[in-house]
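Enquirer: sequence and predicted structure, then a few things I'm wondering about:
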Amino acid sequence: MKNPIATRATPEPRARATTSGEIVRMTMPTYCNHRAPRRPAHATASPPPWRRLAPLLLALGLALPAAGDETGPAAPPAERPDITIRDELTVEEQLDRAFAPEDAATATKQAAPRRLTPISLSVISDVVLHEQDARILGSALENVAGVTAHRFGGTTDVFYIRGFESLSSALVLTDGALEPEVSTYHTYNLERVEVVRGPAGFLYGGSALAGAINLVRKRPLGQRGGGVQLLGGSYGTVYGAFDYHLGSAGGAHAFRLNALYTDTDGYRDDLGNTSWALNPSYALRASDRTTLYANAEIEDGDLSSDTGLPLLGGAIPEVPRSRSYQSDLDVNERDVLRLRLDLETVYGPRFVLRNKTYLTELDQHSAGTVINGAFVFGPFEPLVARVLAGLDDRQQFLGHQVDALFDLGDGAVRHQLVAGLEVQRLADDFDLGFFNLPPIGLFNPIETARPPLVPIPGSRTTGDVETTVVAPYVLDTIAIGARVKLALGARYDAIEIDDARTGFRGDFDQASPFAALLYAPDQRFAVFANYGRSFSPPSTTVVADGREPEEGEQIELGVKADLLGGRLAASLALYRIDKEKIAIADNTGFLAQQGDQRSQGLELELSGRAGRSTLHWLFSYAYTDAELIEFRESIFNFETFTFDVFDFSGNRPAWVPDQVADLWLSKRFRNGLTVAGGARYVAERFVDEDNAVELDDYVTFDAAFAYTRGGPWTARLHLKNLTGEDYELRSFSSLAVLPAEGFNLQAGIDLRF
């Protein structure tokens, strides 16, 4: 019988389906992502120290592989490791893998079948992103079990994995490098999104106990081609995306350019957004052994803060959902720079060395109105209480990572070993303050706010934080015989934090272990279990005194299966996560509280194709039982001018529904027509940890149509929230909610060249 485990894992071809259904083969090697440790949550660049470190790290990355090239002749193609092998696939198999990829690399840093990876792992391909018109990360994550996404303050992607908020319990990575928490993640240049649900701290550090999301960007191709997307529709929205790639005749050089422009008036009054981005990338095959990848990305956003509608007496008042109570003083200007340099050298069939040097900077200037509820004063019109939150924030992450991949052993026992070291310097310079705004009428809002504003005494929080991380890590995946796979790993983080502005200093050293066991009785089924621990130093946005590291552990049991001749892939997982000293947002939206939380639940993901047809489908369901084990909150009493302490232990965390289900169907016809649609159900959820206000459950429906005659163009139509369902998302404050978009129509054309 063929060994279901010990056969070498071969990454899938980078096949991509166009809207016409034809397949474009991608020939560059599979990219295995690297880890990025968690940083303290805001960040400012202190340029000189970091800039001086960059040449040293870059030299290290270039010197090691260069030295290796002098040891002998290049490895023959037949001896190159399995990470570069490409199998020939039928058109149907290519389309299946493009719609629901079989392989992923984020969980183990080596491309491997998801069925044989002993942890819950989801992949959203660019085919699905395009078909669903998922332009930002939050839209893409609706396909993943156990994940819900929100637009925090109307400008920032915030999500929940297994009941835990991303700001304190998860990581976002771009090509394996750490991303700012206060950001919007566009998908215009993504090949796929990989989501690890469960402990990822053993490779990526930080507080990645609940999970990690890796945005894998498109890489240069060794061929000339490209395309343009042009769409427009509801709320004065205009969207354009550009993709162009070319390569040299011999295949030694390849270049790609992705670009984005989007502008919208917004579905809420006077709250438009404009963004643009540019992402050139270059690949150089220096020799048969060595490949160099360089990538630069610039993003610019002129955004509008939005804290939604105030709560009146614990309910949403009868006002237009499009009404805005934001002041005229609001502004949100955000610039992001990402630089990546990846170097991969193959020393033979059993050893690969990877180096990554990365720099990420975020510069943000914002002033946003925060709504603190609506109140009735005698016979007069209810008034909306407001303050203005001003934030100047500069973040910079500079790091280098070395990964050594070994393939050891033969016969009954085989090791796939990843050993690495991460060195990282993080900078965070921020100034946060709150200012009084005059109240505004709930039913007849007339703006009277004029500068200068009076700051609220004691509300200012500043930091000039430098964080140094040195972290070795190892993961050994052991195939024992034909049916058993054992994974053992750990990462040791040595972290130093120095806040020059507040005087806070701290050293945090701790290991994050991981152990997993997988049993595959045959080619179709695999049963797995894993255990992991993680810790994270306190975020700089935890403004409470006595900041302590967060700690947590998870145990997970699951089963994965490929059924119906590979036409149905299923994954079922049961888990429990216990986490201590979690930073929890107070009613200003910042992480001022701490508590202990437990989350346990069930997650199911199904993907497949009906028979031999081109009807594809994705389904996910999650049941989440989350509880605040110990949580007390201090709330200011405006009558006594003192703080009252409330015990909310035993309550459910805010914005965590107990059930979420999502379905997407897609059918491609021979005449060039594609018809797709889906439904999403989200159960009731609380607005705050006091569990005083509960929002209703909701169901939304989407549809999409595409048509091509086989030429260079494809017409597209997207209908979102078909029934105009009213539902709410998380606001900046727990005394307000953000109305979600109603019915939205987007139409346009794709041009290929």
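Expert: That came through fine.

Enquirer: all contacts plus neighbour counts: C-alpha atoms, from now on.
Expert: Fine.

Enquirer: ok, Val195 - contacts?
Expert: Shown in contact with Val195 (Cα atoms under 8 Å, 6 or more residues apart in numbering): 106, 121-123, 144, 211-214.

Enquirer: typo on my end, Gly552
Expert: Gly552 touches 209, 533-535, 577-580, counting by Cα under 8 Å, 6+ apart.

Enquirer: which ones are touching the nearest residue to it once chain neighbours are set aside?
Expert: In space, and not counting its chain neighbours, Gly552 is closest to Lys579: 4.0 Å by Cα to Cα, 6 or more residues apart in numbering. Listed by Cα under 8 Å, 6+ apart, the contact set of Lys579 reads 550-553, 596-598.

Enquirer: pasting the second one now:
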Amino acid sequence: MQKHRSSLVCRSPLALRPLAASLVLALSGGGVQADDKVLTAVQVSARTEPEAGLDLDRPGATGSRLGLSLRETPASVDALDVETLRTRGDRSVAEAATRAVGLSFIGTPGSGQSYSSRGFTGNNSVAQAENGVRLATDAGTQTYPSDTWGYERIEILRGPASVLFGDGAVGGIINLIRKAPARERSLDTSLTGGSRGEYHVGIGGSTPLGEAAALRVDAAVAGGDGYIHRGDHDSRKLLSTLHLAPREDLQIDISADLSRENPTAYFGTPLRDGRIARNLRRENYNIDDPRYALDDDRLRARVEWQAGGGWTLRNETYRFAADRHWRNVEQYALDSAADAVTRTGYLEILHRLEQAGNRLELAHDGTLGGMRNRFHVGWEFMQVDFRHTNNSPYRGKSVVPAKDFEPGRFDSPDPTRPKFDTETRQQAVFVEDALRVGETLTLVAGLRHDRIAVARDELVSGRDFDKRFNANAVRLGAVHALTPATSVYAQASTGSDPATSLVSLNLANRNFDLTRARQTEVGVKQSLDALHGEWTAAAFHIRKDDIVTRDPSNPGISVQGGTQSSRGIEIAASIEPLRAWRIDANATVLDARFDELVEAGGASRAGNTPANVPERLANLWVSHVGAGWEAGIGARYVGRRYGNNANTLRLDAYALLDATLSWRLDPRTTLRLNLRNLTDKLYATAAYGSTQVLLGAPRSAELTADLRF
């Protein structure tokens, strides 16, 4: 098999041709006149009181590519705007996203930004994207983006998102929407200092460039000492977008970004007799010279041409690169009698991922048989080169006292060297349509077909192989407006998840096909004029087949044939019961289970709850705006979870209280005090193996100054 070359861009000229073709086609309509250089004006208004609502009339970019509002979309979609994030002090994507309906954060240093949604977990089931474009998942890992600075809003689609985003999204997708350049000059700064040496500095703004261009740049640096010993961390990022409008019907956006992050190298706290030991809350059993570094670079170009007659042509070309490096000792077991911790797993892993792709789309907004019809068709291509370097089999062992110990240095008997390369190519065609029947009924349908080819080069064993996958996804839905304020909807959809990350597919899993999932969902979305708010409710059932299980007659053999399912109810509301008072609340009740699963040794897990899935979730935020000030208090509840499929490792439910108080010194300056985990709750966010858990952050305080010019 031919080995991979280092430059993905040189090997993917086809990914650049549609962009050039779109530019030539769009510019061929005639010369550019000076008076054609017009950019759309953007109005900016200050927030003076709590704006109750779930933004149901906002056009969404995640539940559909047809420009449907959240109310018109036959699916569960949340939109969290930047003002709400600022008010609550939610700087991280995880903090912000888990205030939405039904999401819990289960990230570990190995998985990065990872979530549970509707009973399905991890980056192979709950996808993440920026402006609708996903970074490929390798070894179950997603690490970017993690900071909300520079984004306008976060949209979350729950349930299978495969019709729009392909495989690996049965539980849903989290999509971050960038702030766009504007013609008006603006400059926002945010300065934060907090307990434990925490700091965050963000600066961003837009400026016009001549008569036909605008530039937006957002930058942020952050860091601190962390909430455990030797928990220091730091990050920095730069987002930039150049917007060009050489003609009134032509828009071009070019983005270039970089991110450098060194998160806290903390892999968990060992359990004492299966329980969290409070006296070990701040202990870090990692080595004294750890490495946990994440570097991301992105380049993207998007062209949109309004061709007239309701037709729009779009093309987006991109290149992403991610470098990750871990060097740690990661597994800990506490001997209660000796009060000592045995450390194993001296592990060094490096990822090098390069992804290039192109998406070409044609959309039409017109009529069909006298009825309004919105249509969208497209083609998508992606190529990913991935190199995995490690020191497998990760040997090494040490024993340290549970308290007051010398961490020691990284010492592995195994050399770190490149182990395998993979090349993944994926092509997809997709179509979506929304037909307005009469004044009250909208029918929505979508279809996607993917073809995926993975080639793996084993650099040590030489056991190279190729594998091909095909996937189909369908969504059929209807939205009926009972009144202008109340809509009900129903939908059926299908999707697929990989049995393991396709980019890092290994020999043991090469024969496993994609899993198949199907969902049915019904719901209601309503505006409440009397309460100046909105509410939504949804009931759903998802079944995923062909998950990896053991052969019941020969438990030593892994086969596909297991089944996992989830059914539940989700409710969300945002109301203003009294002037200047706002209440945001949501709750989720799940029944998630394995219907059929046999694990090693022949043990059946049928009826058990999948690991890291809370079946009860709730969020509440109450805020009040006074004369020159605003106060808010919020609660998060995450129900009981299990750290393994056997349900023998139980993670207790927890509730967290947060509060904020802000002062508007003048229309451009706001001071904000944020308090997190007011009760100093001791809790676990996720299990890391069978003997340790990752602990959540204790009580903390931050003071932020927001300045706008």
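Expert: In hand now; what should we look at? Remember, it's a predicted structure, so these values are computed and weren't measured experimentally.

Enquirer: returning to what we had before: so the aligned partner of the residue nearest to Gly552 of the first structure in the second structure versus Thr98 of the second structure, what's the distance?
Expert: When the second structure is aligned by TM-score structural alignment, Lys579 of the first structure is paired with Lys544. Here Lys544 of the second structure is placed at a distance of 24 Å from Thr98 of the second structure (Cα to Cα, to the nearest Å).

Enquirer: from the contacts of Val195 of the first structure, which ones fall inside strands?
Expert: Here DSSP state E is the test, and those give 121-123, 211-214 as lying in strands.

Enquirer: farthest pair in these?
Expert: Distance extremes for those: the farthest pair is Val123 and Gly211 at 13.3 Å, using Cα to Cα.

Enquirer: what does Gln223 of the first structure align to in the second structure?
Expert: Aligned partner of Gln223 of the first structure by TM-score structural alignment: Glu184.

Enquirer: what number of residues lie near that match?
Expert: Burial of Glu184 of the second structure is recorded as 15 neighbouring residues (other Cα atoms under 10 Å).

Enquirer: name the nearest residue to it, ignoring sequence neighbours.
Expert: Glu184 of the second structure sits nearest to Thr207 (Cα to Cα, 6+ apart), 6.4 Å away.

Enquirer: in what helix or strand does the alignment partner in the first structure of the one you found lie?
Expert: Mapped onto the first structure by TM-score structural alignment, Thr207 of the second structure lines up with Leu246. Using DSSP states H and E, Leu246 of the first structure sits in strand 237-247.

Enquirer: mean shift between that strand and the second structure?
Expert: In the superposition with the second structure, the average deviation recorded for strand 237-247 of the first structure is 0.9 Å (mean Cα distance after the TM-score superposition for the first structure).

Enquirer: what helices and strands are in contact with the helix or strand just after that strand?
Expert: Downstream of strand 237-247 of the first structure, the next assigned helix or strand under DSSP H and E is strand 253-264. Packing partners of strand 253-264 of the first structure (3 or more Cα pairs under 8 Å, 6 or more residues apart in numbering; DSSP states H and E): strand 237-247, strand 273-285.

Enquirer: show me what the shortest one packs onto, helices and strands only.
Expert: Pointing back at strand 237-247 of the first structure there. strand 225-233, strand 253-264.

Enquirer: could you rerun that using 10 Å?
Expert: In terms of contacts (3 or more Cα pairs under 10 Å, 6 or more residues apart in numbering; DSSP states H and E), strand 237-247 of the first structure is packed against strand 225-233, strand 253-264, strand 273-285, strand 744-752.

Enquirer: so where is the longest one in the second structure?
Expert: So the one you mean is strand 273-285 of the first structure. Going by TM-score structural alignment, strand 273-285 of the first structure sits over residues 233-245 in the second structure.

Enquirer: and the matching stretch against the first structure, how far off on average?
Expert: Its matched residues in the first structure lie on average 0.8 Å from stretch 233-245 of the second structure after superposition (mean Cα distance after the TM-score superposition for the first structure).

Enquirer: name the residues of that stretch that are buried.
Expert: For stretch 233-245 of the second structure, the neighbour count (16 or more other Cα atoms under 10 Å) marks 233-245 as buried.

Enquirer: from those residues, which is closest to Arg395 of the second structure?
Expert: Of all those, His233 has the smallest distance to Arg395 of the second structure: 26.8 Å, by Cα to Cα.

Enquirer: residues contacting the aligned partner of Leu518 of the first structure in the second structure?
Expert: Leu518 of the first structure maps onto Val479 in the second structure, with residues paired by TM-score structural alignment. Residues near Val479 of the second structure by Cα atoms under 10 Å, 6 or more residues apart in numbering: 71-75, 436, 440-444, 487-491, 522-525.
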